[in-house]
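Trainee: have a look; sequence and predicted model below, questions after that.
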Amino acid sequence: MARAVAAGIFQINTAKDTPDHRQKLHNTRQRILQLVKDTSAKLKALSESDHDSRVNPSKKIEDAKLARDFQNTLQEFQKVQQLAAERESGYAPSGPPPSATTSGSDEQVASRVDQEYQPFLMDQRRQEVVLLDNEVAFNEAMIDERDQGIREVEDQIGQANEIFRDLAVLVHEQGVVIDDIQSNIENSAAATKQAKVQLVKASKSTKSRSSWCWWLLAIFVVAVIIFLLVLIL
């Protein structure tokens, strides 16, 4: 959607720049901004729920990755908004056509024109004045439209920047959570490894003590047998 907006922005101040095009572009930017607001609110809700210790660590990691992806997308939208502001501010309406002045040669020609053509000349000049007034009014309207478009884009940029700052804090907090999870996983793995080592040592120690017990028992039995043989003999 951001690419479509960018393509539309590049048509500003071209032959395809019409009031309908401007309105469609405005509506599209508004929809994107609303989606940004809704998505940001949902990510905040997810982040708050992830603070619960009962939440699966894998879900916390997935939510953090989602927030980072959304942050990258929002950066692209901010670039598009900045481009829109530059294109809007770069508009310069064409100046009014030069006023119809009467040169000396025109006066000479007019003096030679029969009186019956004078009403037509006056009517033509009145039409030129009307066209000039219309041109000035059109340029003023276009300047007002440009200023309004700039104000709208600046307002959208401000809202997007505010959301981006909140999102940056959110991503940072989730990054801390992920670091804690990874630290706990590493500590658990280290503890598990150490426990295995201790079990192996304990097993070897138990086997060693058991072996010595059997040897002592065998020696004791042999000693008893020898003692009995001595008594009998």
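Mentor: Yes, it's here.
Trainee: only C-alpha atoms from now on, for both contacts and neighbour counts.
Mentor: Fine.
Trainee: spatially speaking, which residue is in the middle of the chain?
Mentor: Nearest to the mean C-alpha position of the chain, by Cα atoms, centre = their mean, lies residue 74 at 1.6 Å.
Trainee: what's the closest non-adjacent residue to that one?
Mentor: Nearest in space to residue 74, with sequence neighbours left out and distances taken as Cα to Cα, 6 or more residues apart in numbering, is residue 164 at 7.1 Å.
Trainee: what segments of the chain are helices?
Mentor: Secondary structure of the chain by DSSP state H: the helices cover 2-9, 19-50, 57-89, 104-112, 118-232.
Trainee: out of these, which is closest to residue 97?
Mentor: Nearest to residue 97, of all these, is helix 118-232, at 7.1 Å by Cα to Cα.
Trainee: this is the other structure I want to compare:
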Amino acid sequence: METSYQGGVSYDDAGRNFQRQSQTIASNINKISQNVSSMSKMVNQLQTPQDSQELRNQLRQIQNYTQKLAKDTSLLLMDLMKMPTDQPANKLSRDRLSEEYMATLNAFQATQRSAAQKTKEDVKKVKAQSVNIGDPFALGGNKDLVEMGDAGVRKQEQLTMQSERSLQELEERERDIRQLENDITDVNQIFKDLGQMIHAQGVVVDSIESHVEYAADNVEAGRHQLHEAANYKNKLRKKKVYLAIILIIVISFILIIIFNH
């Protein structure tokens, strides 16, 4: 069976590429959706007795992985939109994937915002509890520490170590906030790029539809003109026949007169 080619690529190859790309995107969307579900559960555990540094580390890891997967999927989807969709089924598949990806990306960003908000609340709480960090005599002054002796010094050392851990935790969570805000900005850019691509695709579709409608109007107008031309040709033929008949009658009349004379 003969295979059609367009631009050096067979329609069969183009169709297989489209299907392969679609399957990859669908798989990525499913992974992102599962990760968002896991992230949502982790975010709900923040600021609860289940909260821990290990939980926050896991949340950070899955967030970073999902962010990268979202960027890769966005590029794949934009490539898919550039592929020809001669078959209606391919266009429906592409539109469905776009809608599913947008919805999944929206859920991912909502989870990111929730995590960022809770982390900001944690930072405020840590700062409020660390007002006296860096003041070794904040709990009663030098006189009290001297009177308390070694026990007071040891207690102050413990408080100082606790304050240092709080500072490290504060810095780490502030880094998490900055990273989340950057990731949210990246997701906003993905939304923008995809929105422009989808809008451009819609313009192309509208343009194609308008050209089809214009071509249909031209066909109808041409058919109408052909019909008028045919009518005009028939009328002209009838006029010629009538003129010929009249001419024959006139000639016949003249010949009768001549023969009579």
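Mentor: Sure thing, it's come through. All values reported here derive from a predicted model rather than from experimental measurement.
Trainee: TM between them?
Mentor: With the length set by TM-score structural alignment, normalised by the length of the first structure, the two chains reach a TM-score of 0.63; 206 aligned residues with a Cα RMSD of 4.6 Å.
Trainee: can you list contacts of stretch 62-74 of the first structure?
Mentor: 36, 43, 46-47, 160, 164, 167-168, 170-171, 174-175, 178 (Cα atoms under 8 Å, 6 or more residues apart in numbering).
Trainee: including distance to residue 96 of the first structure, could the helices of the first structure go into TSV?
Mentor: As requested, those are arranged in TSV below (distance: least, Cα to Cα, whole Å):
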stretch	distance to residue 96 of the first structure
helix 2-9	26
helix 19-50	21
helix 57-89	20
helix 104-112	22
helix 118-232	6
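Trainee: of all those helices, which lies closest to residue 98 of the first structure?
Mentor: helix 118-232 (8.7 Å).
Trainee: any chance of the contacts of stretch 62-74 of the first structure in TSV, with neighbour count and distance to residue 206 of the first structure too?
Mentor: Shown next, in TSV, are the contacts of stretch 62-74 of the first structure (neighbours: other Cα atoms under 10 Å; distance: Cα to Cα, whole Å):
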residue	neighbour count	distance to residue 206 of the first structure
36	21	64
43	20	55
46	16	51
47	20	50
160	20	67
164	20	62
167	21	57
168	15	56
170	21	53
171	23	51
174	23	47
175	17	46
178	19	41
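Trainee: roughly how far out does the helix or strand hosting residue 225 of the second structure sit from the chain middle?
Mentor: Element membership of residue 225 of the second structure, judged by DSSP states H and E, is helix 150-260. Distance, stretch centre to chain centre, for helix 150-260 of the second structure: 18 Å (Cα atoms, centre = their mean, to the nearest Å).
Trainee: which of the contacts of stretch 62-74 of the first structure sit farthest apart?
Mentor: For the contacts of stretch 62-74 of the first structure, the farthest-apart pair by Cα to Cα is 160 and 178; their separation is 26.0 Å.
Trainee: the second structure: which residue goes with residue 164 of the first structure?
Mentor: Matched across to the second structure, residue 164 of the first structure falls on residue 191, judged by TM-score structural alignment.
Trainee: where's that match relative to residue 115 of the second structure, distance?
Mentor: For residue 191 of the second structure, the distance to residue 115 of the second structure (Cα to Cα, to the nearest Å) stands at 20 Å.
Trainee: ok, residue 178 of the second structure next?
Mentor: Residue 178 of the second structure is 12 Å from residue 115 of the second structure, where distance means Cα to Cα.
Trainee: what about the two, which has more around it?
Mentor: residue 115 (25 against 13; other Cα atoms under 10 Å).
Trainee: that one touches residue 43, doesn't it?
Mentor: Yes. Residue 115 of the second structure is within contact range of residue 43, at 5.8 Å (criterion: Cα atoms under 8 Å).
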